[in-house]
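# Kindly return the folded structure for what I paste below:
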Amino acid sequence: MNAPPLELLAARGTDLLVRVAAVACAARELPQLAEELAGLVVRCAEELTFCDVYVLDDDGRVLEASNRPPVPLGDADVGWVAAHGCARPHADGRGVAIPVRCDGATIAVVDVRSAGRCRDEDVALATALAGLFAPVLSSCRRLRAAKEREHAAERFAERAVEVQEAERSRLSREIHDGIAQRLAGLGFHLSAAERALPDDLPETAQQIALARRLCDLAAAETRAAIGGLRPPVLDDLGLSAALATLAREATAARLHVSVTVSGELEDALPDHVQTALYRIAQEAVGNCVRHASATCVDLLLEHDRDRVRLTVADDGVGFSIQDVFAPGRRPDSYGLRGMAERAELLGGRVSVTSRPGVGTTVEAVVPVPASRGRREAGGPG
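Modelled structure (predicted):
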């Protein structure tokens, strides 16, 4: 029983080693690997009837096995073995809990049972397999922890965008119900004053007319601010329609924007990804209007299986990348930084290509989180 695991398993014949290699190479994720290891122990032993492989969770507090209730660390035979790091026979003699140790720590427990008393040979086999699979189980635990961190980051990004957009929606409602309504009332009263004014007060009429024009301009800017804070079309019709609306609005500023959408996603883009891409496109097109002196903009949205790419290219005057991003040089670089921060929050990136006289291209690539169904099925993330 004290022989090294490989020597003990090799003594059982090459067929067993082939089985071990097949399991180790086939299942690389939890809980599939734990289930395969449990089945391998039962198939290779002489009289073992059951085997469960309990894997310690990432917090080191609970042991988990497929189709079994979780066992807190220290509870029952399995929890005791995980806490103390040494094997423990069951009280009836018909089973034993065996620790799986890696790098000096217990990471799992192999719990075997038989119809009668456990044979020493079967316990030795299970112990050897536990030792042999310890590095593989440890690697799977690290992979599981990494995926959990990735999913947590996705959930954080989604929540951050949701909070940001909720605040924008609140501001939009407040402006609509407050400032916009007061400007409408002001315009009504100015029109009434203009109609009631006697004809012998031309200077007063001129001032009222000027005030009316300023009121109309402020109302138009307020409506534009409300639409910029939260475009209703994004909620109602989705990203493609919102980009088309953005293009039509840019036409009013004498800027021709063409929108092309290619490819399909397995699932619809999550709301927070749509919102981030729309904001990036909105900022990029806004920069074309404000700074680029462009006449044409090509906006391309490309869907791939696990990512989406947004490209905004203009024929404007361009600029020097080094000058824009130099500390303290140009305040308009905040818009470019904002686009980059939005993409980075979702695990993506934004690249800007420009030279004076050549135009500017903004490219945003954002990964698309795996759907909930594919995650639970263990599909690629």
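# C-alpha only now, for contacts and for neighbours.
Will do.
# which one's the longest helix in the protein?
Secondary structure assigned by DSSP state H gives helix 120-175 as the longest helix of the chain.
# Which strands and helices lie in contact with that one?
Contacting helix 120-175 under the criterion 3 or more C-alpha pairs under 8 Å, 6 or more residues apart in numbering; DSSP states H and E are the following elements: helix 5-10, helix 32-44, strand 95-102, strand 105-114, helix 202-229, helix 271-287.
# Name the residues of the shortest one that are buried.
This means helix 5-10. Across helix 5-10, burial judged by 16 or more other C-alpha atoms under 10 Å covers 5, 8-9.
# which of the helices and strands packed on helix 120-175 is buried the deepest?
With neighbours defined by mean count of other C-alpha atoms under 10 Å, none of the helices and strands packed on helix 120-175 is more surrounded on average than strand 95-102, at a mean of 25.
# contact partners of it?
With contact meaning C-alpha atoms under 8 Å, 6 or more residues apart in numbering, strand 95-102 is reached by 77-78, 81-82, 85-90, 106-114, 117-118, 123, 126-127, 130-131, 134-135, 138.
# And stretch 66-85, by the same measure?
Outside of stretch 66-85, the residues that reach it under the criterion C-alpha under 8 Å, 6+ apart are 31, 35, 52, 54, 60-64, 87-90, 97-99, 101, 105-109, 111.
# Could you also give me the structure for this next sequence, so I can compare it with the first?
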Amino acid sequence: MTGERPLELLASRGSDLLVRVAGVACSDRELPRMAEKLAELVVRSARALTFCDVYVLDDEERVLEWRGAPVPLGEGEVGRVAAHGRARTHPDGRGAAIPVHGDGIVIAVVDVRSAGPCPPDDLALATALAGLFAPVLSSCRRLRTAREREHAAERFAERAVEAQEAERSRLSREIHDGIAQRLASLGFHLSAAERALPEHHPEGLAQIMMARRLCELAAAETRAAIGGLRPPVLDDLGLSAALATLAREAGNGSGAPGALDVTVTVEGELEDELPDHVQTALYRIAQEAVGNSLRHASATRVDLLLEHASDRVRLEVADDGAGFSMRDVLARGGRGRRPDSYGLRGMRERAELLGGRVAVTSRPGVGTTVEAVIPVPGRRP
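I've put the predicted structure just below:
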């Protein structure tokens, strides 16, 4: 081994090596790709080293990860180096395991081997590269941890939404099969009682008619509650058909002059059906956006586009209405010209809970476009 500092030792090998080092250090900070690039750099830069593996400590600091099976700390040459923080020459003299220190611990081990006795200058080179790349590997580990936490939060949100939608579906079914059926039966019996009641009992007839009206009102409220929990059309027909139904209802299906013209376009296909909670979120966003066009925009036309891709679903709702100033609507504490900031917060929260986003663009006199993009679970790019 030599007493030279890492950069001095690497510089003594020529400027080409420094260029390669800089290239690897500035490349993509993803593990395990960075570990593989470092291993390639060590072998390529040494004179007699024929093989190199870089083992990186996992986030729980229990095992070292590489392209093979994880190595527990303290087991084998590499595991003992990671546990004790000191380099170890392999018993056959054909290489060594070198610790990489960072964040106060051994974060990785560089394991090098040669065909014959390992030259000291090659071990010095591997040690220098290990020290030089310690901050890089530390950065990679922190980035990996942050992304895993982000993905864990997304998965938790997805599971929470799935559980919420499953409970809503259960309640919807129970209300439909229970209360709604009881009300329908009650209405039938009240109608029968009305027919059977003699005409000379006007007070009784009035009471029955009142009971029928109350029954019909309760039935209508029950249907609204079922639709609020989970739109039955989604279960019966799926998202594309549900959007088509929404379009017909918004336009009253009349085609009369002055009626709102709503069109639905579906592009692309998915191998598997979208999860229920994703369909519900997209339907609710479309429902809110179309409702805003009806209530506030004075629009004559609304175009819905549902676009399927391999890893995401995109919904776009565009109208030709009056539009609005984004600054006025989104200003802190401001509500702009429309109430409740057009329901933008609710639409965005639905998408963000599923790891997606909602973007709204509008200008006065130009119309409004709502775009929702939601990733398909299990199909991340």
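# picking up where we left off before, dump the helices and strands packed on helix 120-175 of structure 1 into JSON lines; add distance to Leu336 of structure 1 as well.
Conversion of these to JSON lines gives the following (distance: least, C-alpha to C-alpha, whole Å):
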{"stretch": "helix 5-10", "distance to Leu336 of structure 1": "58"}
{"stretch": "helix 32-44", "distance to Leu336 of structure 1": "45"}
{"stretch": "strand 95-102", "distance to Leu336 of structure 1": "48"}
{"stretch": "strand 105-114", "distance to Leu336 of structure 1": "47"}
{"stretch": "helix 202-229", "distance to Leu336 of structure 1": "17"}
{"stretch": "helix 271-287", "distance to Leu336 of structure 1": "8"}
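# So for Pro369 of structure 1, which of these sits nearest?
Evaluated over those, closeness to Pro369 of structure 1 peaks at helix 271-287, with 9.2 Å, by C-alpha to C-alpha.
# If I take that closest one and helix 202-229, what angle do their directions form?
Angle of helix 271-287 of structure 1 versus helix 202-229, following axes from the mean of the first three to the mean of the last three C-alpha atoms, to 10 degrees, is 140 degrees.
# Can you give the distance of helix 271-287 of structure 1 from its chain's centre?
Taking C-alpha atoms, centre = their mean, to the nearest Å, one finds helix 271-287 of structure 1 lying 17 Å from the centre of the chain it belongs to.
# Just give me the mean distance for the following helix or strand past that helix relative to structure 2.
Next in sequence after helix 271-287 of structure 1, counting helices and strands by DSSP states H and E, comes strand 296-303. Comparison of strand 296-303 of structure 1 with structure 2 after fitting gives an average deviation of 4.0 Å (mean C-alpha distance after the TM-score superposition for structure 1).
# Which elements pack onto strand 296-303 of structure 1?
Applying 3+ C-alpha pairs under 8 Å, 6+ apart, one finds that strand 296-303 of structure 1 makes contact with strand 256-262, strand 307-314.
# Surely Ala359 of structure 2 is in a helix?
No: inclusion of Ala359 of structure 2 in a helix is not indicated when DSSP: H, G, I helix; E, B strand; the rest coil is applied; the result is strand.
# ok, now which ones touch the closest residue to it other than its chain neighbours?
Closest residue to Ala359 of structure 2 in three dimensions, ignoring its sequence neighbours and counting by C-alpha to C-alpha, 6 or more residues apart in numbering: Glu371, at 5.2 Å. Contacts were defined as C-alpha under 8 Å, 6+ apart; by that measure Glu371 of structure 2 touches 314-317, 358-360.
# Most neighbours out of the residues you listed, which is it?
For the contacts of Glu371 of structure 2, the largest number of neighbours (other C-alpha atoms under 10 Å) sits with Val317, at 25 neighbours.
# How much space separates that residue from Gly74 of structure 2?
Separation of Val317 of structure 2 from Gly74 of structure 2 (C-alpha to C-alpha, to the nearest Å): 58 Å.
# follow-up on the earlier one: can you say which of the helices and strands packed on strand 296-303 of structure 1 is packed in most?
Most buried of these by mean neighbour count (mean count of other C-alpha under 10 Å) is strand 307-314; its value is a mean of 21.
# burial count for the residue nearest to Leu73 of structure 2 when sequence neighbours are not counted?
Leaving out its chain neighbours, the residue that sits closest to Leu73 of structure 2 by C-alpha to C-alpha, 6+ apart is Gly79, at 4.4 Å. Around Gly79 of structure 2 there are 21 other residues, counting by other C-alpha under 10 Å.
# quick one: Gly79 of structure 2 is in a helix?
Yes: the assignment for Gly79 of structure 2 (three-state DSSP) places it in a helix.
# What's it aligned with over in structure 1?
Aligned counterpart of Gly79 of structure 2 in structure 1: Gly79 (TM-score structural alignment).
# quick one: that match and Arg337 of structure 1, what's the gap?
Note on Gly79 of structure 1: its distance to Arg337 of structure 1, by C-alpha to C-alpha, is 51 Å.
# again with Tyr278 of structure 1
Computed as C-alpha to C-alpha, the Tyr278 of structure 1 to Arg337 of structure 1 distance reads 16 Å.
# which residues touch Pro6 of structure 2?
Listed by C-alpha under 8 Å, 6+ apart, the contact set of Pro6 of structure 2 reads 125, 127-129, 131-132.
# For Leu294 of structure 2, give its distance to Glu249 of structure 2.
When Leu294 of structure 2 is compared with Glu249 of structure 2 (using C-alpha to C-alpha), they lie 11 Å apart.
# got a list of what Val313 of structure 2 touches?
With C-alpha under 8 Å, 6+ apart, Val313 of structure 2 has these contacts: 306-307, 373-376.
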